[in-house]
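Undergrad: return atomic coordinates for the entry below.
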Amino acid sequence: MSAPQYWLMKSEPAECSIDDALAAPGHTVPWTGVRNYQARNFMRDAMRVGDGVLFYHSSCAEPGIVGFARVASVAKPDPTQFDPASPYFDAASKPAVPRWLLVDVQALRKTRVLGLKEMREMPALAGMRILQRGNRLSITPVTAGEWEAIEGLLER
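TA: Below you'll find the model as predicted:
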């Protein structure tokens, strides 16, 4: 069995906040709406049940890491791609050959907000993908060192 991997997953709090995830049955939510091929491929090819997740709020007054979670399922078709009423509908995606996937994410605990400014001040996070200019991916890998630095800071 391979060592756990770590991920940062962005969610707009108006769609699914850490509080929403913690209030869901089993503290688990489907991570719907990913419409980027690289992020989809991370879910399909690299994520494993039990991998650590940094729950990140984006497109809000104070973007940043707001909690810890874990990957709770293998990748599976995202049903929103087939729903014409969904903002994530994709008419080109077919049930027999779905284009978009999701994983279930189980929220473990809420933290204070660890914002980008504070993250940029931490030398251990200098290479973190979320901090790189032009990075807009909703899912990015996190190294074990980055995870440990963030966990150490937020556990204090």
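Undergrad: going by C-alpha atoms from here, please, whenever you check contacts or count neighbours.
TA: Noted.
Undergrad: report the longest strand in the chain, please.
TA: Ranked by residue count under DSSP state E, the longest strand found in the chain is strand 104-115.
Undergrad: mind listing what's buried along the next helix-or-strand element following that one?
TA: Reading on from strand 104-115 to the C-terminus, the next helix or strand found by DSSP states H and E is helix 116-120. Of the residues in helix 116-120, 119-120 count as buried by neighbour count, 16 or more other C-alpha atoms under 10 Å.
Undergrad: residues in contact with helix 116-120: which ones?
TA: Here helix 116-120 makes contact (C-alpha atoms under 8 Å, 6 or more residues apart in numbering) with 63-64, 125-126, 131.
Undergrad: biggest separation within the residues you listed, which pair?
TA: The distance between the two most remote of the contacts of helix 116-120 (C-alpha to C-alpha) is 17.9 Å, for Pro63 and Ala126.
Undergrad: so which of those two has more stuff around it?
TA: For Pro63 against Ala126, the residue with the higher neighbour count under other C-alpha atoms under 10 Å is Pro63, and the figures read 19 against 14.
Undergrad: please generate a structure for the following sequence too, so the two can be compared:
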Amino acid sequence: MQYWLVKSEPFKYSWEKFNQDGRTFWDGVRNYQARNNLREMKEGDLVLFYHSNEGKAVVGIAKVVKEAYQDPTTDDKNWVVVDLSPVESLKVPVTLDTIKADEQLANVGLVRQGRLSVMGMKQEEFDRIVELGSGE
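TA: Prediction:
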């Protein structure tokens, strides 16, 4: 099992819309490192859903339900998508400020590579953010 984080601006594709849809392909990735991360995703991997720009918070957990395939929004064979489904909403959104203030998350990609839209995470980082989002 691998762990990931994907970012979406809420006005483009929000957690709420994702839950209404029940499943989506993760398109629009045009950064090679982010694309390579999509290619590494395996069915069953868990993914944190982060609202970027507005809100700046992890708001939910998704899972990979279909591995990388050609991005249907472009004919360019360089770009791929994966299918994701929502698993659960976090009780409390975990803000970027909260993540930056947490010593256990000092090296998380969200802090180190703030502009990357799809990134891998260590299990401990994933678990810590889920714990912070539990509201306990």
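Undergrad: please, which helix or strand holds the residue of structure 2 positioned farthest from its centre?
TA: The centre of structure 2 is farthest from one residue, Asp75, which by C-alpha atoms, centre = their mean lies 24.4 Å away. When secondary structure is defined using DSSP H and E, no element contains Asp75 of structure 2, which sits outside every helix and strand.
Undergrad: look up how far Met41 of structure 2 lies from it.
TA: Using C-alpha to C-alpha, to the nearest Å, one obtains 22 Å as the distance from Asp75 of structure 2 to Met41 of structure 2.
Undergrad: for Lys91 of structure 2, same thing?
TA: 26 Å.
Undergrad: likewise for Val29 of structure 2?
TA: Counting by C-alpha to C-alpha, the gap between Val29 of structure 2 and Met41 of structure 2 amounts to 14 Å.
Undergrad: quick one: which of the two has more around it?
TA: Neighbour totals were compared for Val29 of structure 2 and Met41, and Met41 leads with 23 against 17 (other C-alpha under 10 Å).
Undergrad: aligned to that one, what sits in structure 1?
TA: Residue correspondence to structure 1 (TM-score structural alignment): Met41 of structure 2 is matched to Met47.
Undergrad: surely that match meets Val71?
TA: Yes: proximity of Met47 of structure 1 to Val71 meets the contact threshold set by C-alpha atoms under 8 Å, at 7.3 Å.
Undergrad: which strand or helix spans the nearest residue to Val29 of structure 2 once chain neighbours are set aside?
TA: The spatial neighbour of Val29 of structure 2 that comes closest, neighbours along the chain excluded (C-alpha to C-alpha, 6 or more residues apart in numbering), is Arg35 at 6.3 Å. Arg35 of structure 2 belongs to helix 32-40 when assigned by DSSP H and E.
Undergrad: what are the buried residues along that helix?
TA: Under the neighbour-count criterion of 16+ other C-alpha under 10 Å, helix 32-40 of structure 2 has 34-39 buried.
Undergrad: what's the answer for stretch 24-38 of structure 1, then?
TA: Taking 16+ other C-alpha under 10 Å as the neighbour-count basis, stretch 24-38 of structure 1 is seen to contain the buried residues 27-35.
Undergrad: so what touches it?
TA: Judged by C-alpha under 8 Å, 6+ apart, the contacts made with stretch 24-38 of structure 1 from elsewhere in the structure are 21-22, 40, 72, 78-81, 88, 100-108, 137-138.
Undergrad: Gly115 of structure 1 -> structure 2?
TA: The pairwise alignment with structure 2 assigns Gly115 of structure 1 to Thr95, based on TM-score structural alignment.
Undergrad: sorry, back to before: wait, the residue nearest to Val29 of structure 2 sits on Val80?
TA: Yes: A contact is recorded between Arg35 of structure 2 and Val80 when judged using C-alpha under 8 Å, the distance being 6.7 Å.
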